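J.: fold the following, please.
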Amino acid sequence: MENQENHTENQEFENKTLDDAVPEPTIDTDTLTADQDIADMDAAQEADKMAEACKAWQDKYMRLSAEFDNFRKRTLKEKMDLIASGGEDVIKAIIPVVDDFERAIAALDGKEHVAAECEGVRLIYQKFLDILKSKGVTPIDALGKPMDVDFHDAVAKVPVDDAEKKGTVIDVVQTGYMLKDKVLRFAKVVVGE
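T.: Predicted coordinates for the structure are as follows:
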């Protein structure tokens, strides 16, 4: 019996000790709510920061995309311009030869003993002009046209009696040439005044 009492006491002691050792958890709702509010605020701030970063990256991407598109268009335009006027320097160097042909034909013209040579020079000259024309080179038609500073370079002014000829090209000293829509060499002209 003593043994049984002792056992009951031990059990009560153990129960009491366990109950005393592990107190019942108490939840402070005020602290929990405040901690949760802080966590919610931190999460909201983090979300705002991420949204701002996302907007910044989107803006950077859009700008970079637009810049690349502009670069692509500019490069394509430069290529087209280069193709269109690729031989411009060569053609500019050849144009004085056309002038020499014109002077040679003018010098040979009217001399009967060199009629065959003159005809040969004319054929070469015409072939040369045809090649230039196939490359997009055309002479500037100036004689009898109003003076235009975009195409003509006035080297002299001559008084004229006819009022209609004032401001018009009376003589062409040197023929001007264009490569497609670009002036290679301005026509040197004499203008009526």
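J.: contacts and neighbour counts: CA atoms only from here.
T.: Noted.
J.: next, the residue nearest in space to the middle of the chain: secondary structure please.
T.: Ranked by distance to the mean C-alpha position of the chain (Cα atoms, centre = their mean), the top residue is residue 74 at 1.8 Å. The assignment at residue 74 comes out as helix when based on DSSP: H, G, I helix; E, B strand; the rest coil.
J.: quick one: residue 13 and residue 2, what's the gap?
T.: 16 Å (Cα to Cα, to the nearest Å).
J.: the two: which is more packed in?
T.: Legend: neighbour count by other Cα atoms under 10 Å for residue 13 and residue 2, higher for residue 13 (12 against 7).
J.: you'd agree that one is in a helix?
T.: Yes: the assignment for residue 13 (three-state DSSP) places it in a helix.
J.: all strands of the protein, in order?
T.: 137-139, 152-158, 169-174, 177-179, 182-185, 187-192 (DSSP state E).
J.: same list, those strands, but as a markdown table with distance to residue 117 and mean neighbour count please.
T.: Below are the strands of the chain laid out as a markdown table (distance: least, Cα to Cα, whole Å; neighbours: other Cα atoms under 10 Å):
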| stretch | distance to residue 117 | mean neighbour count |
| --- | --- | --- |
| strand 137-139 | 25 | 20 |
| strand 152-158 | 33 | 17 |
| strand 169-174 | 24 | 19 |
| strand 177-179 | 27 | 20 |
| strand 182-185 | 29 | 18 |
| strand 187-192 | 29 | 24 |
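J.: this one as well, want them side by side:
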Amino acid sequence: MSPRKKKEIKEENDDMTKQTSEKEMPENEVPNVEEAVSETEASNENTTETATDDAKTEAEIVTPESALIKLQAAYDELNDKYLRLNAEFQNYRKRVEKEKNDIFKFGNEKLLVEMLPIMDNFERALSAADESQADDKVLSGVKLIKKSLDEFFEKNGVKKIEAMHAPFDPDKHHAVMSEDSDDFEVETVIEIFQEGYALNEKVIRPSMVKVTK
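T.: Sure, this is the predicted structure:
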């Protein structure tokens, strides 16, 4: 067989193969890769949206039990706030009442403290008058003034601190001397150099004393 004849036969065979392939898979049925990918992505998006919607639906479902729990939590929170505010108000009211009482009880403390030296001078004058047997009229006048001053102090809540022969109390007594004694126990007041005073149970001047050691 001549080479030309072989070439013709080969070309005929190629043409037949091509025609057969075109018949088996028409041009309009050739798969489109881009369209397939788009369809897959759309399907995935629809699946995701459906799952999200299902989750939202489950979250939005409110049962009577869950609603009751929420209401109880809100009530407990409001009740706790109310109790705190009420406690703060009660403390504030007590503090204000105490401040008012302190103003009433100790508002004139400074004035009374400044008057204590006057009382000391009257007591010294009376002590000196008794020792020198001064004129009865003068002594009577001094005693009368001293009595008026005592009444004024008592009316305003000022009282003398009882210190003689009392156990030493650092809150009420100021010890300036000490002395051995067989007649009294240790740390007992045996002499008063200056009287001490308290205003409504508050010491405004301690007694200046001598104590045993």
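J.: tm score of chain vs chain?
T.: After superposition, the two chains reach a TM-score (TM-score structural alignment, normalised by the length of structure 1) of 0.70; 162 aligned residues with a Cα RMSD of 3.1 Å.
J.: aligned to the residue nearest to the centre of structure 1, what sits in structure 2?
T.: Residue correspondence to structure 2 (TM-score structural alignment): residue 74 of structure 1 is matched to residue 95.
J.: so how far is residue 55 of structure 2 from its match?
T.: 56 Å.
J.: residue 142 of structure 2 now?
T.: 100 Å.
J.: name the residue in these two with the higher neighbour count.
T.: The neighbour comparison of residue 142 of structure 2 against residue 55 (other Cα under 10 Å) goes to residue 142, with 17 against 11.
J.: contacting residues around that one?
T.: 122, 125, 126 (Cα atoms under 8 Å, 6 or more residues apart in numbering).
J.: tabulate these in CSV, adding columns for neighbour count and distance to residue 68 of structure 2.
T.: Shown next, in CSV, are those (neighbours: other Cα atoms under 10 Å; distance: Cα to Cα, whole Å):
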residue, neighbour count, distance to residue 68 of structure 2
122, 17, 80
125, 16, 84
126, 18, 84
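J.: and which of the residues you listed is nearest to residue 156 of structure 2?
T.: Ranked by distance to residue 156 of structure 2 (Cα to Cα), the contacts of residue 142 of structure 2 are led by residue 122 at 18.8 Å.
J.: quick one: contacts for the equivalent of the closest one over in structure 1?
T.: Aligned by TM-score structural alignment, residue 122 of structure 2 pairs with residue 101 of structure 1. Each residue near residue 101 of structure 1 by Cα under 8 Å, 6+ apart is listed here: 121, 125.
J.: try it again at 10 Å.
T.: 95, 107, 121, 122, 124, 125, 126, 128 (Cα atoms under 10 Å, 6 or more residues apart in numbering).
J.: what of residue 17 of structure 1?
T.: Applying Cα under 10 Å, 6+ apart, the residues near residue 17 of structure 1 are residue 11.
J.: helices of structure 1, start to end?
T.: 2-21, 29-84, 88-108, 115-134 (DSSP state H).
J.: no more questions from me, cheers.
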